[in-house]
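> Prediction below, plus the sequence it came from.
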Amino acid sequence: MAASTAQNTTGATGRTTTNTTIRRDTRTLPAAALGPENPLPPLLPRNDPHRVSEEQRATLPAEMARQIGYAPLTTVLPTRIRDGYTRERVPTAVDVIVIENDRLRATVLPGYGGRVHSLLHKPTGRELLYTNPVLQPADFALNGAWFSGGIEWNIGATGHTTLSCAPVHAAVVPAPDGGPMLRLWEWERLRDTPFQVDLWLPEGSDFLHAGVRIRNPHETTVPVYWWSNTAVPETEGTRVLVPAEQTWHFGYQRGLRLIPTPRWEGTDHSFPLRGTYPADHFYEVPAAARKWIAALDETGTGLVQTSTGALRGRKLFVWGAGPGGRRWQRWLTEPGSAGYAEIQAGLARTQLEHVPLPAGAELSWVEAYGPLSADPAATHGPDWARARAEAEERLTEALPAAELDAAHAAWLPHADLAPTETLHAGSGWGALEVASGGHELPGTPFDPGTLGSEQRPWLELLDAGRFPEPAAGAVPGPSLVSPAWRDRLECAPGGPLTDYHLGVAQWHAGDRAQARRSWERSVAAAPSPWPLRCLAVADGCEGHLDAAAERAGRALDLALDAAAPAAPAAALAALAREAVPALLAAGRAAEAGRALDRLPAAIRAAGRFRLLESRVLLAQGRQDAARAVFEAGFEVADLREGDEALTETWAALTDDPLPEHYEFRMRPS
């Protein structure tokens, strides 16, 4: 159902385009519902496999070491964790925006981070991307829910963006040639940086162009991060070509080392399926070289990504041919689907780095995605230099570097143009931050009409200087933690909810003693699970395991015992996921078992709680019963990337090989 069309229009340049159109539509896909957010503020770093030790960082090149050590995340606040999804997929109508001309058709998912889900080359009928036939969330994003496939825009910090499964704003804007351009934009909340991605199809071009801009509207420098991740079909003949002779190899053993490319230890790693384990290859692309990366099949055809010089980094991610990588591939899609690799482009050499963006400054570049056909005898031959040269020559014929630089220059004046037709609404957080900071952001309006129930209490704090106290028993909304919001909370009249949010902001700022005092005031004024849980986390961080267990258990008991309105299932599940491990860590296995028994049956039946049940039974010395849980079978829908809880629990039960359906290991034993 087309809801918006733009074609044959005359723009600011006075030139008339060809038949480029932009329209809204829907696609029906098997999808697992995202479910509710986890209501507990994420006070601790999540399990992040993308880290290196301080000892190794000291051995790296100076710029890389400095940027790896620059402003790493300590939490994913102010966002919340998305872990409410399951693995039950049903046919679902998904909003899409389609931009196409007679050469390409790009299908974008505005409700899922603006991901380019499909890129079809119409003259050949070839799909250039790996297009996942399902929408199955998995725990790969910084804040949980993520799904595989397409082109994703990763901003914020090392990892998949918190916007992976979140809506973005979308609208039609005049393109550099006068035709329509699709603008996607949002407020990235980890670093408080607005950004935009402008997609357009130049006349007669086989390349989708993407103009990207990140702005720092603040009076201080902010750290920024960007990687454009492109999932490409993976077969035995797929080879990834890039203008580099060395790569920084990063595996899930958390080691970063410079190795030759493509061959290392007897294996040609430019073929994604020739490795065993998942790995990142961050290429050493020479500063003077053109920036590009291509994935070509055995016939020499595939997709190439190129950009202007600001996007300096290039990377290949492979799942490998081992059992863990294959299991993850199947986990992320449906049986019988093809596998994929990812070719990526970023601001730094590696994804472990963040770069400074000065106050009031902006970063911009243009990327292009399109088909590439080259001589397979060269691209897949043993001569790496010839393979690269053949691909780059064909790229130069299709899209000269000077033409892309000119596209960037032509696009920049359009980056500030106001949208002409709204196609999709993102969150209200950008509108709140604009109201808070008084920011002027031409081209990316954050409409006050998007302010919703989550933002309204903060708007009252901004306007009236006080934070409204909710009805007794209500689960607190999201906390804001930036210095400006923390200052406002400190100046507001005290109250249980105000002190709770203030404690979260103080904790995020590193002032843990003040955070404790704020939460203790909140509990003293009105005992509730939420500040108690925060105090339990603080106790655990200080090694006070008994105190942590006591408070975490009491927080869960309060939620379970609450009179109307009772705590929602998402809150009970979140509290229990922390209370049960805290009780086990303190050696209180009997209490951990009783906590599980008190949960509603629907929560206990979830895979995460079946795993906890096995761990509790093991701690109680009931090894046969713990193994029986595994033998009955369960799936942990929100298993975290790199999480080895399944492997570790099974190893504590038996020396038998881990059953295949629990095999998610991403590194050698």
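Thanks, I have it.
> Going by C-alpha atoms from here, please, whenever you check contacts or count neighbours.
OK.
> gap between the one helix or strand Gly211 maps to and the chain center?
For Gly211, the host element (DSSP states H and E) is strand 208-215. Centroid separation between strand 208-215 and its chain, computed with C-alpha atoms, centre = their mean, to the nearest Å, is 18 Å.
> residue contacts, Gly69?
Glu353 (C-alpha atoms under 8 Å, 6 or more residues apart in numbering).
> packing partners for the helix or strand just after the strand holding Gly211?
Using DSSP H and E, the helix or strand that follows strand 208-215 towards the C-terminus is strand 222-224. When contacts are defined as 3 or more C-alpha pairs under 8 Å, 6 or more residues apart in numbering; DSSP states H and E, strand 222-224 packs onto strand 355-357.
> helices or strands up against the strand it packs on?
strand 222-224.
> So which residues make contact with the following helix or strand past the strand it packs on?
Of the helices and strands lying after strand 222-224 in sequence (DSSP H and E), the nearest is strand 226-234. If you take C-alpha under 8 Å, 6+ apart as the criterion, strand 226-234 is touched by 128-131, 148-157, 272-273, 295, 303, 338-347, 351.
> Report the inter-axis angle for strand 226-234 versus strand 208-215.
150 degrees (axes from the mean of the first three to the mean of the last three C-alpha atoms, to 10 degrees).
> measure the closest residue to Asn143 other than its chain neighbours to Pro478 for me?
Nearest residue to Asn143, sequence neighbours excluded (C-alpha to C-alpha, 6 or more residues apart in numbering): Ile81, at 4.6 Å. Note on Ile81: its distance to Pro478, by C-alpha to C-alpha, to the nearest Å, is 11 Å.
> now do Asp487
The value you get for Asp487 to Pro478, if C-alpha to C-alpha is used, is 17 Å.
> Those two: who's more crowded?
Pro478 (18 against 14; other C-alpha atoms under 10 Å).
> Put this next to the first one:
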Amino acid sequence: MKLTIADAGPVSPLPILRPPAVATPDFGHPPSLLPYARRDSYGRDPAEREVPSVTLENEHLRAVFLPGLGGRLWSLVDLATGRELLHRNPVIQPANLALRDAWFAGGVEWNLGTTGHWALTCDPLHAAWVEAPYPVLRLYEYERMRGLVVQIDAALPPGSPALVVSVTIRNPRTETVPVYWWSNIAVPQTPRTRVLAPADRAEHFGYAQRLTTVPYPGEPDAGYPGTWRSAADYFFHVTSDIPWIAAVDDDGHGLLHTSTSRLKGRKLFGWGVSAGGSNWQTWLSGPGAPYLEIQAGLARTQLEHLPLPGDTAWTWTETYSPLTLRQPHAPYEQARAAVDVIARTLPWKQADPGPWTDRPVTEVIHRGSGWGALERRAGGLPESAATPFPDDTLGPEQTPWLSLLAEGRLPGEAVCEAVCVVGPRWLNLLRTAADWHGRYHLGLNLWAAGDRAGALDAWREALAVRRHPLVLRALAEAGRIDGDDAAAAVLLLEAHALAPGMRPLTVETLTTLIAAGRPADALDLVDRLPAEDRAHGRVRLLEARAALATGDRARTGRILDAGLIVPDLREGEDALDDLWFAHHGRDAALPPAYDFRMD
């Protein structure tokens, strides 16, 4: 199908050593996001292009999936009325909201991994048809950080008024693995859209990063997100044996999501109607397309992980169906009871996907990555007809690791070095790899396993063999995390001199120079950049900050006055308003284009 899309672009060569930021780290909070690197090469220049899609349809519903973009359920249309039940975004515009940076709004996103939008949200998944009496679409992939296989089976059985989705998470390892899952459902928002759930309490979580138990819907009525002043999450204390959540518009039409009991968590997220929240919605979807999110997860909140034992699979069922309430604005208890009755009438037995889970695929229609095949070759994944990872999916990213399996070493002379791979098997193989490339990846594996001291030793050993920019950057990033910006700046300047065309490295170097109190050196580096890199919004933001720190207010003013657009502005980041007020004073009016404040 054709969609207006801004491509997320190539993946950064710099793997993410930092853990995701969460308010209360708990069991399962990873020491880093390794083996993943950032997806941060997008702009704000969407164009119409062909995007792979797969359609399921029966007499009641039409569902469209995007296997090349995280398997996103992009559209769900009620054929009786022609209503779109989801927020079908008019544009796919990446923005910096996911664990790896690039994320886009709309549809139903599947989230596996850890707190945040998952690592594969902009990556391709494998897609195949399943051996079944009616069309069953299987989306699956190997999730590399946790070492899990995720399988999403979707079907519209004949006569079913609901899209049925069966999710299976398999842990092929012998050890227990922390698991996080949330199905993130975007739906259209009007000023009178109402969200209902089988709960009278919720955990409120705002950008102050605190969980507070509150009554729901409370006073003022939080069930109408289109009236909120600020963005917030509400994690519901679900009391029903059939967990559900629903959103309906002013006329009572909307979407009902239900599930079996394993998927017990429910959440409501809204952007609020402040200037910042409105700007974020426009940033993601364009003008006039506001949305909210209703979500379903394994735990009560998104700060939690659950232990999945070794050699174990968890499966649950979700349904997505049209909902019509005759009295959408009735008293909360009355409206909630009406939805509960409808939730219990869905055809669970007719649409029970349990028999699908282990059925083989019959036709592969879209290829995901080769990482599952590599892990199978390494002995980490058993053969499976349900989720096959054949050798023909192996590609250039896996080639260095096949060399390690066959020869005990990684190739070391390539311009672009091996993409990071982590896990116990690879850690053991890398311990005997004595070259600089092997030592570098040994350090990444030790870091991912939480052995910081061992990682630093491995990187120092690699550096003694070769002054490579990726090794220098790894040591610098470790220093930045520990608060030693001065030492990190020295290492990053050397790394940047060796790889001046690596824009992510340029951004890290500039950021660290400013943090280390060396803004003049940051400006000197900016002045030596090629025009394309210097024009990038993030680089211009750092240039403006460095100029302000040196007292060159005119230079900062020219950047602000020309209009500063930062494509990878982070959700909750106050860089634009902070820069504006630092330059103009706290009493100056903040231009709407610079107002992305969320609190």
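Happy to help now that I have it. Just so you know, these numbers come straight off a predicted model, no measurement behind them.
> and the aligned residue in structure 2 for the residue nearest to Asn143 of structure 1, how many neighbours?
Aligned by TM-score structural alignment, Ile81 of structure 1 pairs with Arg38 of structure 2. Burial measure for Arg38 of structure 2: 21 neighbouring residues, criterion other C-alpha under 10 Å.
> Residues in contact with both of Ile81 and Pro478 of structure 1, list them for me.
With C-alpha under 8 Å, 6+ apart as the test, Ile81 of structure 1 and Pro478 both reach Pro39.
> Which parts of the stretch 451-600 of structure 1 are strands?
Using DSSP state E, counting those that start in this stretch, the stretch 451-600 of structure 1 contains no strands.
> should've said the stretch 201-350 of structure 1
208-215, 222-224, 226-234, 239-241, 246-251, 256-260, 263-264, 267-268, 279-283, 291-296, 301-307, 313-318, 339-346.
> Please say which position in structure 2 His209 of structure 1 maps to.
In structure 2, the residue matched to His209 of structure 1 (TM-score structural alignment) is Val164.
> Tell me which residues touch its match, please.
154-156, 317-320, 351-353.
> same deal with Asp83 of structure 1?
34-38, 139, 144-145, 638 are the contacts of Asp83 of structure 1 under C-alpha under 8 Å, 6+ apart.
> repeat that with 6 Å
Counting by C-alpha atoms under 6 Å, 6 or more residues apart in numbering, Asp83 of structure 1 touches Gly144.
> what's the closest non-adjacent residue to the most centrally placed residue in structure 2?
Nearest residue to the geometric centre of structure 2 (C-alpha atoms, centre = their mean): His117, 2.6 Å. Once flanking residues are discounted, His117 of structure 2 sits nearest to Ala98: 4.5 Å by C-alpha to C-alpha, 6+ apart.
> Just give the number of residues close to the residue mapped onto the one you found from structure 1.
Aligned by TM-score structural alignment, Ala98 of structure 2 pairs with Ala141 of structure 1. Residues within reach of Ala141 of structure 1, counting by other C-alpha under 10 Å, total 23.
> sorry, back to before: show me the contacts for the match of Ile81 of structure 1.
Counting by C-alpha under 6 Å, 6+ apart, the residues that Arg38 of structure 2 touches are 11-12, 100-101.
> Pull out the buried residues from the contacts of Val164 of structure 2.
Among these, those buried by neighbour count (16 or more other C-alpha atoms under 10 Å) are 154-156, 317-320, 351, 353.
> Save these as JSON lines, and put in distance to Ala21 of structure 2 too.
Output for those, formatted as JSON lines (distance: C-alpha to C-alpha, whole Å):
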{"residue": "Ala154", "distance to Ala21 of structure 2": "32"}
{"residue": "Ala155", "distance to Ala21 of structure 2": "36"}
{"residue": "Leu156", "distance to Ala21 of structure 2": "38"}
{"residue": "Thr317", "distance to Ala21 of structure 2": "30"}
{"residue": "Glu318", "distance to Ala21 of structure 2": "29"}
{"residue": "Thr319", "distance to Ala21 of structure 2": "31"}
{"residue": "Tyr320", "distance to Ala21 of structure 2": "31"}
{"residue": "Ala351", "distance to Ala21 of structure 2": "39"}
{"residue": "Pro353", "distance to Ala21 of structure 2": "36"}
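> burial count for the closest residue to Thr75 of structure 1 other than its chain neighbours?
Nearest residue to Thr75 of structure 1 in three dimensions, chain neighbours excluded: Pro45, at 4.7 Å (C-alpha to C-alpha, 6+ apart). As a burial measure, Pro45 of structure 1 scores 12 neighbours (other C-alpha under 10 Å).
> residues contacting the equivalent of Ala474 of structure 2 over in structure 1?
In structure 1, Ala474 of structure 2 lines up with Cys534, judged by TM-score structural alignment. Counting by C-alpha under 6 Å, 6+ apart, Cys534 of structure 1 touches no other residue.
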